[in-house]
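Undergrad: Structural data only, the sequence is not supplied:
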């Protein structure tokens, strides 16, 4: 049995700020681990390890598809911890320690006598297994920790902002890695720092595992039935994530003629800076007709920016501006569907007494990872054409981004009369 916590008039606000800080630190460390592999693994495998474009695409697809399948399975096996903040945080800490170790294994030099592809695939399966438990537990906190809907909105904004800050840090570190002359081995040193942060922040948030001070508790039971509206949000996330993440992965492969050219790193930095600006901008917005206008604004930015990058990735300042706009749109739209799921889960728990935090967020991350896996496999098919500047590849990338944006809006439109952004 779990508990649903509802705020009282005497809720201790002083206790909520440290709790949010601990949650934010943990999410930042988790985002560093995810972003480092998500943004830089393809470049590392293709350029530093020497895998072909097709092998790189296959590696991304197999590892991401495996991780996507794990999330619902993890949520099912952890269902008895549903609603129990302390048990979920204990699980998160242990899984975080394993994730830290697995991250180091991925970026260590391959074992002599073992093929690079086989080594990386086995190491990534280890990482995805540990990370799935770590991720499912952490994501459930988005609806478990907040005291009310307004607090849930603050948690989601905090989550997406710190995700973007983590991406910005990785983008800055990419200047040390994305270069024809960068020595192999730098990645291992960088992920060692990330591993230490994962363990340290996991211990910090575990210290805040108790119930909210002053909260009124009522019993709940774990459940697997999705909250109302969650299915549409999952489909919107899938259509959004696949095309958008494929275009983002191409950014690191834009290089000039010089051996120390950092064009790809600069474009990646601009894109990631935009993903930081998106959630911050959304947090300051107020719309009379709910979330749909925000979705329209951010989707338009993502589509125009993504198409602009696909058409002219080596155009200098215009490409930087396109990547920045693309990032702003991407950050804003991602925040919207994470917020939507958090609100749906909390309303479902208050209405029915059934907690679905683990199941709902596990399905959301599974959908995102599966869409990312498909786009990762497509990178292997499009990479050679993109590097060669083939018009057909540019047209295909632009069309994918446009379809993703239009599909996301079409599914998000029924939320036009959803709760206002406050």
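TA: Perfect, thanks for sending it. All values reported here derive from a predicted model rather than from experimental measurement.

Undergrad: From here on, just use CA atoms for contacts and neighbour counts.
TA: OK.

Undergrad: What is the neighbour count of residue 272?
TA: As a burial measure, residue 272 scores 30 neighbours (other C-alpha atoms under 10 Å).

Undergrad: after the helix or strand encompassing residue 386, next one along is what?
TA: If you go by DSSP states H and E, residue 386 is part of helix 357-388. Next in sequence after helix 357-388, counting helices and strands by DSSP H and E, comes helix 391-412.

Undergrad: between that next one and helix 357-388, how big is the angle?
TA: Computed with axes from the mean of the first three to the mean of the last three C-alpha atoms, to 10 degrees, the direction of helix 391-412 lies at 160 degrees from that of helix 357-388.

Undergrad: Report the secondary structure state of the closest residue to residue 48 other than its chain neighbours.
TA: Of all residues not flanking residue 48 in the chain, residue 184 sits nearest, at 6.2 Å (C-alpha to C-alpha, 6 or more residues apart in numbering). Under DSSP: H, G, I helix; E, B strand; the rest coil, residue 184 falls in the coil class.

Undergrad: what does residue 214 give?
TA: With three-state DSSP as the criterion, residue 214 reads coil.

Undergrad: these two touch, right, it and residue 14?
TA: No. Between residue 214 and residue 14 there is no contact under C-alpha atoms under 8 Å: 11.2 Å.

Undergrad: And these two? Which one has more around it.
TA: residue 214 (16 against 9).

Undergrad: ok, residue 204 - contacts?
TA: 22, 26 (C-alpha atoms under 8 Å, 6 or more residues apart in numbering).

Undergrad: Now name the helix or strand holding it.
TA: Assigned by DSSP H and E, residue 204 falls in helix 186-206.

Undergrad: Alongside the first one, take a look at this:
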């Protein structure tokens, strides 16, 4: 029997994929949550230089994704070979991620250049790790329901990775100097072990799958033009979520250190967000099954708007309430993520045969280019006010208004998606 991910009668292979995604996500969310704070508060770079380091790394990474997607096209069109490639990528990524956190021990005059170089090496290694694992969502699944299950599993383990990294935020922002830098390095070494082990297990699992007959052509609902329309809509959704949503988690360590002045509560807020991502996945999967991905997207984006509005309005003297708002924001965040990854995997599976790697390369390249622009803008804005000197509302504004605008744009995209589907049905 051919092993496939997302089957309702066998969750073992899907769980293995989930753990491999957890390992990869530890690197990703470690970079998303910690790089900005590490570069400014321990390495000592100005906020504008920090923004340049993160933006350059992500923008170059977008190009790297396209090169890797083209260069390894044949490997990224076969599940077994893709799984082996992501194992190699996990080893490279572990070494590069650790290298980033050696920046504290570099002579001061060379730290900016080192941060750029180490960041670029990390982005290259991450692309070799990331793209094959993404492609498996289309290569190793049988149907739309299976892809929904894999997407929900993926986002659940992403939330678990965010939670694990979030638990480290309090201790990390509470320490500076050699002690703090050593903790960052210890974290990098600690996440390397599960990442490599889980990638190895996934490669072994999919290697056991015998070659089956070629799958039957998948009918394209809504006519042959629908996958292309959905491709562009989901690219727009990826731009919005990558450009706007991460502002909450990237600014949160600064908010915890300089607004709340409580590493403990700061850690609890980002932990609550991660718990929202995790606990919401069964609900979003059921909602997708009973209604549609469009309905799920609308519900999730609406939750984000409500949660961010509450976070903006709540006084900082109620950190438990702020954590509750962060939890609801995480719920919505997980729903949007599940829809965009399940939807894109459906497009690739129905219309991307033989081009799976390149399709995911475009998807992640768009994401990273948007993340890079967002990081550059964040560095510029942080340089524009004295967040260390007590400008608390400025930090709150960054955390809430930017993601809220993104959530509203998600609702606009959902409206276009619904309109395009209605037109397809009328023409059919």
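TA: Now that the structure is in, tell me what you want to look at. Because the structure is a prediction, the values reported are computed rather than measured.

Undergrad: all helices for structure 2, in order.
TA: Using DSSP state H, the helices of structure 2 run over 12-41, 47-71, 79-100, 111-139, 144-173, 177-207, 226-243, 247-255, 263-290, 293-313, 319-351, 356-383, 392-427.

Undergrad: Let me have those helices in CSV, extended by distance to residue 2 of structure 2.
TA: Formatted as CSV, the helices of structure 2 follow (distance: least, C-alpha to C-alpha, whole Å):
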stretch, distance to residue 2 of structure 2
helix 12-41, 11
helix 47-71, 26
helix 79-100, 11
helix 111-139, 12
helix 144-173, 14
helix 177-207, 9
helix 226-243, 27
helix 247-255, 40
helix 263-290, 24
helix 293-313, 28
helix 319-351, 17
helix 356-383, 20
helix 392-427, 33
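
Undergrad: Just the residues contacting stretch 305-312 of structure 1, thanks.
TA: Residues outside stretch 305-312 of structure 1 that contact it (C-alpha under 8 Å, 6+ apart): 244, 247, 318-319, 321-327, 391, 394-395, 397-399, 401-402.

Undergrad: Then stretch 251-261 of structure 2?
TA: Against stretch 251-261 of structure 2 from outside (C-alpha under 8 Å, 6+ apart): 33-34, 37, 169, 173-174, 262-263, 265-267, 270, 316, 387-392, 395-396, 398-399.

Undergrad: Narrow the residues you listed to those that are buried.
TA: Neighbour counting over those (16 or more other C-alpha atoms under 10 Å) leaves 33-34, 37, 169, 173, 262-263, 265-267, 270, 316, 387, 392, 395-396, 398-399 as the buried ones.

Undergrad: What about residue 35 of structure 1, how many residues nearby?
TA: Residue 35 of structure 1 - counted by other C-alpha under 10 Å - has 20 other residues nearby.

Undergrad: if I look at it, how far off is residue 167 of structure 1?
TA: Distance, residue 35 of structure 1 to residue 167 of structure 1, by C-alpha to C-alpha, to the nearest Å: 6 Å.

Undergrad: ditto for residue 276 of structure 1
TA: Distance from residue 276 of structure 1 to residue 167 of structure 1, by C-alpha to C-alpha: 8 Å.

Undergrad: Which of these two has more residues huddled nearby?
TA: Taking neighbours as other C-alpha under 10 Å, residue 276 of structure 1 and residue 167 compare with residue 167 leading, 28 against 24.

Undergrad: Now the buried members of the contacts of stretch 305-312 of structure 1.
TA: Here, 16+ other C-alpha under 10 Å leaves 244, 247, 319, 321-327, 394, 397-399, 401-402 buried among the contacts of stretch 305-312 of structure 1.

Undergrad: Just name the closest of these to residue 190 of structure 1, please.
TA: residue 327 (24.0 Å; C-alpha to C-alpha).

Undergrad: which position in structure 2 aligns with that closest one?
TA: Under the alignment (TM-score structural alignment), residue 327 of structure 1 maps onto residue 330 of structure 2.

Undergrad: if I pick its match, what's in contact with it?
TA: 272-277, 304.

Undergrad: run the last query once more with 10 Å
TA: 159, 270-280, 300, 303-304, 307, 324, 336 (C-alpha atoms under 10 Å, 6 or more residues apart in numbering).

Undergrad: now swap in residue 405 of structure 2 and tell me
TA: Counting by C-alpha under 10 Å, 6+ apart, residue 405 of structure 2 touches 240, 244-245, 304-305.

Undergrad: quick one: which of those residues is most hemmed in?
TA: residue 304 (31 neighbours).

Undergrad: What lines up with that one in structure 1?
TA: In structure 1, the residue equivalent to residue 304 of structure 2 is residue 302, according to TM-score structural alignment.

Undergrad: how about that match, what does it touch?
TA: Residue 302 of structure 1 touches 244, 296, 308, 322-333, 401-402, 404-405, counting by C-alpha under 10 Å, 6+ apart.

Undergrad: and if we set it to 8 Å?
TA: 325-330, 405.

Undergrad: try residue 348 of structure 1
TA: 227-228, 354-355.

Undergrad: top of these by neighbour count?
TA: residue 355 (33 neighbours).

Undergrad: how many other residues sit next to residue 378 of structure 1?
TA: Residue 378 of structure 1 has 19 nearby residues by other C-alpha under 10 Å.

Undergrad: Repeat that for residue 135 of structure 1.
TA: Residues near residue 135 of structure 1, counting by other C-alpha under 10 Å: 24.

Undergrad: Cool, thanks, talk later.
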